[in-house]
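K.L.:
no letters, just coordinates:
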């Protein structure tokens, strides 16, 4: 996905979805409230932390878990959901791949309670630049969530309802540790395209092939790497894992058709696979 087409693709998608909306929904002056995070009022509320959360008790009493004021709209939640399901166009890399997978999948009996709603924290807002970007929200436990909010990587504790900034990439970010191959000059104003958080390690991948590695229990950044200077260098996906020897590794899929493996015990790139459609390929980590 070339980075220079990111915003263009997003606008095309928005236009296509707008054409498919029901006329009643388009003409309703309150319909913008459904996507309330885009309104100027909500943006100010986010900045001032004034948006009300929705608790499980309030949801049981009838409050919408997303905070949508359905009673003020001329369309019901059920009608809106029905229209959305009928007209929403899902993005597919492979045409009609969903039809094939549904034929191969086992139909699960509906009606089971797999999850229970606990809380919607509307004052905590993640920002994703483009609908194709992956893994920008990570849950490392039942209560710990890491996500992108503009140029900040935020940790949210769902138990205490507190947030803290883990890393800010709006300005200059450089490693405070010295390792062979690490880019000591670091990066400035990195646009993060993907994240990985696991085993106390956080990795951010940028639009220009940047990799920023930070241990959550250490101050500062430990390692920076520019994987490629290719024009098409968006970091598509990252995966942190332990090798058979127990060493901590991560794999990075970059849009230059490269998949790279890094040993974080030695802070070294150990493998580089050159393949087509790197983000869609699967590799054995043996």
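P.N.:
That came through, no problem. All values reported here derive from a predicted model rather than from experimental measurement. Numbers count the residues shown, from 1 in each chain.
K.L.:
going forward, measure contacts between C-alpha atoms and count neighbours the same way
P.N.:
Noted.
K.L.:
where does residue 262 fall, secondary structure wise?
P.N.:
strand 258-263 (DSSP states H and E).
K.L.:
now find how far off-centre that strand is within its chain.
P.N.:
21 Å (CA atoms, centre = their mean, to the nearest Å).
K.L.:
contacts for the following helix or strand past it, please.
P.N.:
Downstream of strand 258-263, the next assigned helix or strand under DSSP H and E is strand 268-274. For strand 268-274, the external contacting residues (CA atoms under 8 Å, 6 or more residues apart in numbering) are 180-181, 257-263.
K.L.:
okay, one more to line up with it:
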């Protein structure tokens, strides 16, 4: 789950006066402004430890949310959210139109089995409509954008490593037709693609950077 999506969920719960008390309790006092509450809510999630498949089978929440400390169960909150939360749509009623055209499948099938959830890997999404900022090249290799960096994480080793950092000055190592030899500075990444050790990253201002690892 992304940072913004989780904040949206927790803000929704705060409207029901469930999360605010929990944040205050963890902080040892009343929360400050709205921004402080959001940061504290995010910290609560990221401070939680990883969740293994064994822990999940024993009843631990796979996202690390301490439902036992809230005045609402996961099932009740999920049901309420499905009934009341409205997703953003560029085209009004587009979701309902698709539901009418597409074949409805029976629910209840077990298509995936939970394996592991880590909270040491923190992708950052600058806008909720952005896509292709998380890229899986195998069952255990994931590339993601975190702040100004493209990171690689291995689910086997648990190692998180930096592939390229756009916070400073990035310039091409080879001369090619059309390359901007002076390079870029503080490039905000809007999309990435990775395959066969070849990384392509695009920026908000039309920047295009390629790297072979």
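P.N.:
Cool, got the structure. What you are looking at is a predicted structure, and each value in this text was computed from that prediction instead of being measured.
K.L.:
residue 153 of the first structure: which of the contacts of strand 268-274 of the first structure is nearest?
P.N.:
residue 262 (21.8 Å; CA to CA).
K.L.:
so that closest one is in contact with residue 253, correct?
P.N.:
No: applying CA atoms under 8 Å, one finds residue 262 of the first structure not in contact with residue 253, separated by 11.5 Å.
K.L.:
and residue 122 of the first structure, that's in a strand?
P.N.:
No: secondary structure assignment (DSSP: H, G, I helix; E, B strand; the rest coil) places residue 122 of the first structure in coil, not in a strand.
K.L.:
once you drop chain neighbours, what's closest to it?
P.N.:
residue 53 (5.5 Å; CA to CA, 6 or more residues apart in numbering).
K.L.:
follow-up on the earlier one: most neighbours, which of the contacts of strand 268-274 of the first structure?
P.N.:
Neighbour tally across those (other CA atoms under 10 Å): the maximum, 27 neighbours, falls on residue 259.
K.L.:
give me the element the nearest residue to that residue once chain neighbours are set aside is part of.
P.N.:
Distances taken as CA to CA, 6+ apart put residue 253 closest to residue 259 of the first structure, at 4.5 Å, once the chain neighbours are dropped. Using DSSP H and E, the element containing residue 253 of the first structure is strand 248-254.
K.L.:
kindly report the same for residue 26 of the first structure.
P.N.:
helix 23-27.
K.L.:
which SSE is immediately downstream of that helix?
P.N.:
helix 40-48.
K.L.:
tell me the buried residues in that next one?
P.N.:
Neighbour counts over helix 40-48 of the first structure (16 or more other CA atoms under 10 Å) mark 42-43, 45-46 as buried.
K.L.:
got a list of what the equivalent of residue 162 of the first structure over in the second structure touches?
P.N.:
Mapped onto the second structure by TM-score structural alignment, residue 162 of the first structure lines up with residue 159. Contact analysis of residue 159 of the second structure by CA under 8 Å, 6+ apart lists residue 153.
K.L.:
specify the local secondary structure of the residue with the largest distance to the centre of the second structure.
P.N.:
Distance from the C-alpha centroid of the second structure peaks at residue 177, with 36.2 Å (CA atoms, centre = their mean). State at residue 177 of the second structure, reduced to three classes by three-state DSSP: coil.
K.L.:
cool, the one 10 residues further on as well?
P.N.:
Assigned by three-state DSSP, the conformation of residue 187 of the second structure is coil.
K.L.:
quick one: it from residue 207 of the second structure, how far?
P.N.:
Distance, residue 187 of the second structure to residue 207 of the second structure, using CA to CA, to the nearest Å: 8 Å.
K.L.:
more neighbours, those two?
P.N.:
Using other CA under 10 Å, the more surrounded residue of residue 187 of the second structure and residue 207 is residue 187, with 24 against 15.
K.L.:
quick check: nearest residue in space to that one, chain neighbours excluded?
P.N.:
Using CA to CA, 6+ apart, the closest residue to residue 187 of the second structure is residue 166 (5.4 Å).
K.L.:
give me the mean distance between the helix or strand harbouring residue 165 of the first structure and the second structure.
P.N.:
Assigned by DSSP H and E, residue 165 of the first structure belongs to strand 162-168. Once the two models are superposed, strand 162-168 of the first structure sits on average 0.7 Å from its counterpart in the second structure (mean CA distance after the TM-score superposition for the first structure).
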